[in-house]
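1. Quick one: sequence plus predicted model below, questions after.
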Amino acid sequence: MAAVPAPRPFQLGLPALDAFPRKTWVRLAGRTLRSLGMAAMVHPDPAGYEPLRRSIAAYLGISRGIACTPAQVFVTNGYRGALQLACRALLEPGDEGWYEDPGYPYARRLLEDEGMRLAPVAVDEEGLDVGQGIRRAARARFAVVTPTHQSPLGMALSLPRRLELLEWAGRSAAWIVEDDYDSEFRYHGRPLPALKSLDAQGRVLYAGTFSKALFPGLRLAYLVAPQAQAARLQEAAQRLPGPGAVPLQAAVADFMDQGHFARHLRRMRALYAVRRGFLVDALDAVFGGRLHVQPQAGGIHVLAHLAGRRSDRAIAAEARARGLAVQALSDWRIRKSAAGGLLLGFANLQSADEARAQAERLRAAFDAAR
């Protein structure tokens, strides 16, 4: 069996693997396999395992203020599957949509692979600039947003902008895909309500994933459809691969229903606040004023802005050559900008000493980059 490479320092999108309750998970997964019934041995429902859809609907009602039925919940093969389902059900190749700039490059490529045309819309301290979106692409058919914790800048979409975005979607008969990544990991107060919870006109499709809340190897995500569109998504789901084997979905459902999921998220919120502090303190000690870490209320990465006119791409390339999984903010932009920065994951930094050591390695790459 081939060895699985260890996570690289500063790797984005990776939860604290050392803190995952593996014994509990193995026990639940083993029980699921031992009780494997006939229903799990035939072709699985491409919309997802029904008990997991019920568990997700119940969780979203409590934690995110989203009132939905299990029939509106579609379990997918990762976030890619969620975007594909939305595109196949409600959009046509060639449709134009708003995309946050900067924004998640992987999702941008997925949408382009589905034939979508993306209009970059700037992000400021209030999140997506809806007015600019209307001026740039007033007849857009969709918008993809990260309103709770903008990816990668970290701010929340303000309430006036949320209402403006919903009003535009209702007036234009456009769809909003709400990517609620990292919403569970807010360090100050309760997580912000989802944009979907304000959706009175049925224009928002809500996407969530278990990759960061549990572990990315699950390859499980979900999409919540407006009630009036559930049948269209059900039909589209029949033409997609679906979320995969039932036992894995059943284990996640048991993990949620028995309270392990909620307890795990509470522990991770506290842990990530500490580990973020490790990294921020280390960067301040090692770099001084040469890096400025942007304040943020949640998430599992930091954005370190560069002082002066240094190339974030050159620094990130040098860091990657030294084994550090650093990403350049410029690579998340569609349009060019002079505002460079480094994106650094911190979830797997287990001590202040480890954070300091990795910051020293980053400093060496910083100094060597041209």
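-> Cool, the structure landed.
2. CA atoms for contacts and neighbours, from now on please.
-> OK.
3. This structure: strands as residue ranges?
-> Secondary structure of the chain, counting by DSSP state E: strands at 73-77, 96-101, 117-124, 127-128, 142-145, 175-179, 204-209, 220-224, 291-293, 301-306, 327-328, 341-345.
4. and the ones you listed as CSV, adding mean neighbour count and distance to residue 354?
-> Formatted as CSV, those follow (neighbours: other Cα atoms under 10 Å; distance: least, Cα to Cα, whole Å):
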stretch, mean neighbour count, distance to residue 354
strand 73-77, 28, 34
strand 96-101, 24, 33
strand 117-124, 19, 33
strand 127-128, 26, 33
strand 142-145, 24, 34
strand 175-179, 24, 32
strand 204-209, 24, 29
strand 220-224, 26, 31
strand 291-293, 18, 18
strand 301-306, 22, 16
strand 327-328, 22, 20
strand 341-345, 24, 13
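5. Okay, one more to line up with it:
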Amino acid sequence: MTTATPSPISPLDPTAATPLYRQIYDRFRDAIANGVLKPGDRIPSARALTKELGLARGTIDSAYSLLAAEGYIQARGQAGTIVAPDLKPRVPIASPRRPSDSKAGSTSFRPDSILPFQMGLPALDAFPRKVWARLGARCARAMQPSDMVHPPVYGVPQLRSQIAAYLQVSRGISCSPAQIFVTSGYRHTIELIAHALLKGGDRVWLENPGYPPTRELLGHMQITAVPVPVDQDGMVVADGIKLALRAHAAVVTPAHQSPLCVSLSLPRRWALLDWAVRSKAWIIEDDYDGEYRYVSRPLPALTSLDREGRVLYAGTFSKVLFPGIRLAYLVVPEALVERFEQISQAFTGGSPALTQAIVTAFIAEGHFARHIQKMRKLYAERRDATAAGLESVLGEHMQIDSQPGGMHLILRLQGKLSDRRLVARMRESGLYAEALTAWTIGRDEGSALLLNFTNIDSRKTAEGLAKRILALT
């Protein structure tokens, strides 16, 4: 079945020497030749185009007759007019792309692909799509005109309430729904915080190594990133104090440090909170995958230790559900609620209410908690299988770090192998990886690959992929 394609007609020029019918002909012909309109695509009827352009019907008929005579379009009666199915349009000449734009060398942290070892993706094959579809259909059927207006910029009240209840039980965070602001993702969360609490020229501690998009986003806002070393106990708070005692904020990943997966020790947590109180600074806790710990129960959130209102907690549904949902949330101290309401009114458009309604039902009916429990067990199994498969093939060339949790493995490269060069070769071969050195500023953390294991279904699969990596070394 063919579907109608929006009109490719740009505004016509009535003052031009070229007749209007010929301008219409030229635009359709160019759209077909350039691949904008493809063989079999339906084009607007002469009557519809007459009404859209406000021209005489004869002008449109003349253009369509010429296009049909030259074999560009075919009339199909009541089925409408389509681009000739057997037409072979010219392949448009692609404009040169910079190396940084190519998928092989891409540094994007939001790739629109599903590749082996791709970072940031949960187990998409294990997501309960049937349950999600049923809830989605029910929410869509229940929509009323009041649900179709602009969504609340702070988030749908029912979802905020469900998040508050979930955080209280699972992460030890006591908060009211009013303290929760629904965002469209981690970057939106950081942007919201920066607008509310920071200004150009401020300094912010960032973990080193750490998540590159954070420093990139802050850099665009003229906020200075201060790289603070990370060791086996997490961010070295004492080094942060030496580097920038009067920094205005610190961004940390206490549960599983991104990317080293170490946990911020209790003494370091208290030291960080003490620094924030003394310096009147803010702590931004990014708890991106705190649910996934395999050696013990998930650790309580840093926010649960905060008694002075200095910690802002950033959570996301991307890692526990799927990235395409584009939903995250921020929990702010009670004293900051009014400030964040003001900033949200100015900078936030609100996330789709229908999506929020589906997530609300997913949580309220217990599917969310069951899904996390299922994924925790599945990821433990897949992590062990992936590690075993990689070690059986790459054991002489790489060493896998021991990690208590998270969704990726760290493969330390032996010898003089460059992680960036190997990552580039892997991307060219249809495999995904991140280079640890690309996450590091001004220190020698060593070459290592960051490989997500959540979508690797067996040891056999991991061994096959490891052989492909070995061939690239």
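-> Yep, that arrived. Values in this document were obtained by computation on a predicted structure and should not be read as measured data.
6. Once they're superposed, what TM-score comes out?
-> The TM-score (TM-score structural alignment, normalised by the length of structure 1) is 0.96; 365 aligned residues with a Cα RMSD of 1.5 Å.
7. Make TSV from the strands of structure 1 and add distance to residue 231 of structure 1 to it.
-> Shown next, in TSV, are those (distance: least, Cα to Cα, whole Å):
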stretch	distance to residue 231 of structure 1
strand 73-77	11
strand 96-101	23
strand 117-124	26
strand 127-128	30
strand 142-145	19
strand 175-179	16
strand 204-209	14
strand 220-224	12
strand 291-293	45
strand 301-306	37
strand 327-328	40
strand 341-345	39
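8. how about the ones you listed, which one is nearest residue 6 of structure 1?
-> strand 341-345 (14.5 Å; Cα to Cα).
9. Which among the strands of structure 1 is found nearest to residue 269 of structure 1?
-> Closest among these, using Cα to Cα: strand 301-306, at 13.0 Å.
10. what's the average distance of that closest one to structure 2?
-> Here the mean offset of strand 301-306 of structure 1 against structure 2 after fitting is 0.7 Å, by mean Cα distance after the TM-score superposition for structure 1.
11. Output the contacting helices and strands for that strand.
-> strand 291-293, strand 341-345 (3 or more Cα pairs under 8 Å, 6 or more residues apart in numbering; DSSP states H and E).
12. Show me what the shortest one is in contact with.
-> Pointing back at strand 291-293 of structure 1 there. Outside strand 291-293 of structure 1, the residues that touch it by Cα atoms under 8 Å, 6 or more residues apart in numbering are 280, 283, 284, 302, 303, 304, 305, 306, 307.
13. could you dump these to CSV with distance to residue 223 of structure 1?
-> Shown next, in CSV, are the contacts of strand 291-293 of structure 1 (distance: Cα to Cα, whole Å):
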residue, distance to residue 223 of structure 1
280, 34
283, 37
284, 39
302, 27
303, 28
304, 32
305, 33
306, 36
307, 40
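14. out of these, which one sits closest to residue 7 of structure 1?
-> Among the contacts of strand 291-293 of structure 1, and counting by Cα to Cα, the member closest to residue 7 of structure 1 is residue 302, at 17.2 Å.
15. mind checking what that closest one lines up with in structure 2?
-> Using TM-score structural alignment as the criterion, residue 302 of structure 1 maps onto residue 409 of structure 2.
16. what sits against that match?
-> Neighbours of residue 409 of structure 2 in contact, by Cα under 8 Å, 6+ apart: 383, 387, 400, 401, 403, 449, 450, 451, 452, 453.
17. how much space is there between it and residue 288 of structure 2?
-> 16 Å (Cα to Cα, to the nearest Å).
18. how about the strands of structure 1, which one is nearest residue 189 of structure 1?
-> Nearest of these (Cα to Cα): strand 301-306, 18.7 Å.
19. now that closest one, how far from the chain's geometric center?
-> Strand 301-306 of structure 1 sits 17 Å away from the centroid of its parent chain (Cα atoms, centre = their mean, to the nearest Å).
20. got the angle for it vs strand 341-345?
-> Using axes from the mean of the first three to the mean of the last three Cα atoms, to 10 degrees, the direction of strand 301-306 of structure 1 lies 150 degrees away from that of strand 341-345.
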